[in-house]
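Colleague: no FASTA, just this:
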């Protein structure tokens, strides 16, 4: 997702607060991505900022300290790449935007980086921007916030707020070993509003579908080959979602997908 050359601004004393995630953009330059169907879904910031996430319990504080050497994630940042799907992010930042000093130079230096970072969040962004309008003021409308940061001490790391997963707040870092690239999960826990709700037993308040039953058939060819099919029955739990994300192993080759509605022939989607 490239940056928009007409959406580059100086920014100062701005902040984004989403549940346990607190992001400050103190002084720098920000460029928003090109709009998708009239909606902006990302931004890249360079300058002086800070990210703050306070783990709620000993377990998560201990986990964070093992990776980051601190029990509280409080890091000065010089770069932030943000992905989101609701207009509230733009509304929070708008009062702090000013005309830029060198928009063309900023785009030239950072456009390739922004396009590269956008790839990992494309599917989650699709889910967010295709949500139907809110059926009620309290209904979920697809909002989330993913951030990739460059910290002064911790280097590159990620923080996310995502109401669609069971533990909505998380922080992690890409690491490499002899087996290749992987994620070190620093911490992961339910968001603040969910922890404070004594009547809520669900760890994912915005679960949109439920798999009511499934059937898997496999053909194994020793020593290492297998082929199979999986049949799932999905039950929708709320109105609004128009896309569902399935995460599959990168070692699987997907040959095809069929959607079968009641009384209709399967429709191939491959």
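Modeller: Looks like it arrived, so ask away. The model shown is predicted, which means the values in this text are computed figures rather than measured ones.
Colleague: Please count neighbours and contacts with C-alpha atoms only from this point.
Modeller: OK.
Colleague: check contacts around residue 86.
Modeller: 41, 128-129, 141-144 (CA atoms under 8 Å, 6 or more residues apart in numbering).
Colleague: Does it belong to a helix, a strand or coil?
Modeller: Secondary structure, DSSP: H, G, I helix; E, B strand; the rest coil: residue 86 is coil.
Colleague: and what of residue 193?
Modeller: Looking at residue 193 with three-state DSSP, the answer is helix.
Colleague: How many neighbouring residues does it have?
Modeller: Residue 193 has 10 neighbours, counted by other CA atoms under 10 Å.
Colleague: so where do the strands sit in the stretch 101-250 of the chain?
Modeller: Using DSSP state E, counting those that start in this stretch, the strands found in the stretch 101-250 of the chain span residues 145-151, 155-161, 169-177, 180-189, 209-221, 225-236.
Colleague: Serialize the ones you listed to JSON lines and add fields for mean neighbour count and distance to residue 29.
Modeller: Shown next, in JSON lines, are the strands of the stretch 101-250 of the chain (neighbours: other CA atoms under 10 Å; distance: least, CA to CA, whole Å):
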{"stretch": "strand 145-151", "mean neighbour count": "21", "distance to residue 29": "15"}
{"stretch": "strand 155-161", "mean neighbour count": "19", "distance to residue 29": "19"}
{"stretch": "strand 169-177", "mean neighbour count": "17", "distance to residue 29": "24"}
{"stretch": "strand 180-189", "mean neighbour count": "15", "distance to residue 29": "29"}
{"stretch": "strand 209-221", "mean neighbour count": "10", "distance to residue 29": "40"}
{"stretch": "strand 225-236", "mean neighbour count": "11", "distance to residue 29": "42"}
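Colleague: Now distance to residue 259 too, for those, in a markdown table please.
Modeller: Listed next are the strands of the stretch 101-250 of the chain as a markdown table, based on distance: least, CA to CA, whole Å:
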| stretch | distance to residue 259 |
| --- | --- |
| strand 145-151 | 31 |
| strand 155-161 | 31 |
| strand 169-177 | 33 |
| strand 180-189 | 33 |
| strand 209-221 | 14 |
| strand 225-236 | 10 |
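Colleague: Tell me where the protein has helices.
Modeller: Using DSSP state H, the helices of the chain run over residues 58-68, 88-93, 103-118, 122-129, 192-195.
Colleague: most neighbours per residue, which of those helices?
Modeller: Highest mean neighbour count of the helices of the chain: helix 122-129, a mean of 18 (counted as mean count of other CA atoms under 10 Å).
Colleague: who does it touch, helix- and strand-wise?
Modeller: strand 73-84 (3 or more CA pairs under 8 Å, 6 or more residues apart in numbering; DSSP states H and E).
Colleague: alright, now check it against this:
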């Protein structure tokens, strides 16, 4: 914190604030709200700002509201509604009097639920500086008292078939054997290099919906060269369920080191990934003769 703000504790007055949430926070705020004196002028002033900031949270909110996607046309899912204690999200963009605009997050699904960060440009390059990030006390206590697997999914094995097409292209088919640890999700996130385009995702041979979303500029994810891939399932996943996910994708991720030697760039994950976890790999590479 002190590296960016000059103080170990954040104590900042702010003149304006933007809030985005997926629960009943509005009910808590409503008693303290008052109507704008010039409602139309207020909306005109802040409409474009709200529209731009909404893109930051769109994918996270989709993860919540995907619970309402129909299982079949005309049906409604019987899953937890938005506002359920297991899924709570709040993003506050505050215009500080001395620190400028910065973001405060609470995300119950994140490894570290509380975060404060600020986007800043240095010599024309955008950075997203994380001032502080930490788990809640209740999460720390629950983690310390159990050996529970922290992810909703466990990827047990990868079978990857990659075809190298010099000078820069790689076409890949990856099969993942997946165990569901915690059920209820309709959508799941993966990281994948931004230079790779996913053509299709299948679950046990059945095509799934997918969203390939660009990472927020300046974040650690973007600086790793990755974007977010969201896989949407036809119905909520069940704890104990096992299935195969297959990804077909291609793109320009190869670089030439000289002398005919090709390598995958250091920035970007070239297979669908959910973070550090043990798994077995069976990889096959095909390349032109000579």
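Modeller: Sure thing, it's come through. Not measured: the values here are computed from a predicted model.
Colleague: And the TM-score, once the two are fitted together?
Modeller: Scored against TM-score structural alignment, normalised by the length of structure 1, the superposed chains reach a TM-score of 0.63; 198 aligned residues with a CA RMSD of 2.8 Å.
Colleague: follow-up on the earlier one: for residue 82 of structure 1, find the nearest of the helices of structure 1.
Modeller: helix 103-118 (9.0 Å; CA to CA).
Colleague: Report the aligned residue range of structure 2 for that closest one.
Modeller: Mapping helix 103-118 of structure 1 onto structure 2 (TM-score structural alignment) gives residues 39-54.
Colleague: quick one: contacts for residue 254 of structure 1?
Modeller: So residue 254 of structure 1 contacts nothing (CA under 8 Å, 6+ apart).
Colleague: quick one: the match of helix 103-118 of structure 1 to structure 1 mean distance?
Modeller: Aligned to structure 1 and superposed, stretch 39-54 of structure 2 gives a mean residue distance of 0.6 Å (mean CA distance after the TM-score superposition for structure 1).
Colleague: picking up where we left off before, present the helices of structure 1 as TSV; the columns should include distance to residue 222 of structure 1.
Modeller: Shown next, in TSV, are the helices of structure 1 (distance: least, CA to CA, whole Å):
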stretch	distance to residue 222 of structure 1
helix 58-68	40
helix 88-93	52
helix 103-118	39
helix 122-129	35
helix 192-195	48
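Colleague: List just the one of those helices that sits closest to residue 186 of structure 1.
Modeller: So among these, helix 58-68 is nearest, using CA to CA, at 4.8 Å.
Colleague: For residue 159 of structure 1, give its distance to residue 110 of structure 1.
Modeller: Applying CA to CA, to the nearest Å, the value for residue 159 of structure 1 to residue 110 of structure 1 is 21 Å.
Colleague: whoops, I mixed them up, residue 188 of structure 1
Modeller: Separation of residue 188 of structure 1 from residue 110 of structure 1 (CA to CA) stands at 30 Å.
Colleague: Ok, residue 221 of structure 1 next?
Modeller: For residue 221 of structure 1, the distance to residue 110 of structure 1 (CA to CA) stands at 48 Å.
Colleague: With residue 144 of structure 1 instead?
Modeller: From residue 144 of structure 1 to residue 110 of structure 1 the distance is 23 Å (CA to CA).
Colleague: for residue 5 of structure 1, same thing?
Modeller: Remark: distance between residue 5 of structure 1 and residue 110 of structure 1 (CA to CA) = 11 Å.
Colleague: Test my guess that residue 120 of structure 2 contacts residue 131.
Modeller: No: using CA atoms under 8 Å, residue 120 of structure 2 makes no contact with residue 131, being 11.9 Å away.
Colleague: Trace residue 100 of structure 2 over to structure 1, please.
Modeller: With TM-score structural alignment as the criterion, residue 100 of structure 2 pairs with residue 155.
Colleague: Can you tell me the closest non-neighbouring residue to its match?
Modeller: Using CA to CA, 6 or more residues apart in numbering and skipping the chain neighbours, the partner closest in space to residue 155 of structure 1 is residue 149 (7.8 Å).
Colleague: What residues does that neighbour make contact with?
Modeller: 77-81, 155-158.
Colleague: could you redo the last one with a cut-off of 6 Å?
Modeller: By CA atoms under 6 Å, 6 or more residues apart in numbering, residue 149 of structure 1 lies in contact with 79-80, 156-157.
Colleague: can you check residue 204 of structure 1 too?
Modeller: Going by CA under 6 Å, 6+ apart, residue 204 of structure 1 touches 165-166.
Colleague: how close does it get to residue 58 of structure 1?
Modeller: Taking CA to CA as the measure, residue 204 of structure 1 falls 22 Å from residue 58 of structure 1.
Colleague: Just give me the neighbour total for the alignment partner in structure 2 of residue 242 of structure 1.
Modeller: The alignment partner of residue 242 of structure 1 in structure 2, by TM-score structural alignment, is residue 186. Residues near residue 186 of structure 2, counting by other CA under 10 Å, number 22.
Colleague: And residue 186 of structure 2, how far from residue 63 of structure 2?
Modeller: 8 Å.
Colleague: Same question for residue 52 of structure 2.
Modeller: Counting by CA to CA - residue 52 of structure 2 and residue 63 of structure 2 are separated by 19 Å.
Colleague: Repeat that for residue 162 of structure 2.
Modeller: Residue 162 of structure 2 is 30 Å from residue 63 of structure 2, by CA to CA.
Colleague: and if you look at residue 87 of structure 2?
Modeller: Distance, residue 87 of structure 2 to residue 63 of structure 2, using CA to CA: 9 Å.
Colleague: list the residues that contact both of the two?
Modeller: By CA under 6 Å, 6+ apart, no residue touches both residue 87 of structure 2 and residue 63.
Colleague: Next, work out how far apart the counterpart of residue 90 of structure 2 in structure 1 and residue 170 of structure 1 are.
Modeller: Aligned against structure 1 by TM-score structural alignment, residue 90 of structure 2 finds its counterpart in residue 145. Using CA to CA, residue 145 of structure 1 is found at 11 Å from residue 170 of structure 1.
Colleague: Quick check: neighbours shared by these two?
Modeller: By CA under 6 Å, 6+ apart, the residues touching both residue 145 of structure 1 and residue 170 are residue 160.
Colleague: The closest residue to residue 136 of structure 2 other than its chain neighbours: what's it in contact with?
Modeller: Nearest non-adjacent residue to residue 136 of structure 2, counting by CA to CA, 6+ apart: residue 113, 6.3 Å away. Neighbouring residues of residue 113 of structure 2 by CA under 6 Å, 6+ apart: 106-107, 135.
Colleague: can we see that at 8 Å?
Modeller: By CA under 8 Å, 6+ apart, the contact list for residue 113 of structure 2 reads 105-107, 133-136.
Colleague: doesn't residue 143 of structure 2 fall inside a strand?
Modeller: No: read with three-state DSSP, residue 143 of structure 2 is helix and lies in no strand.
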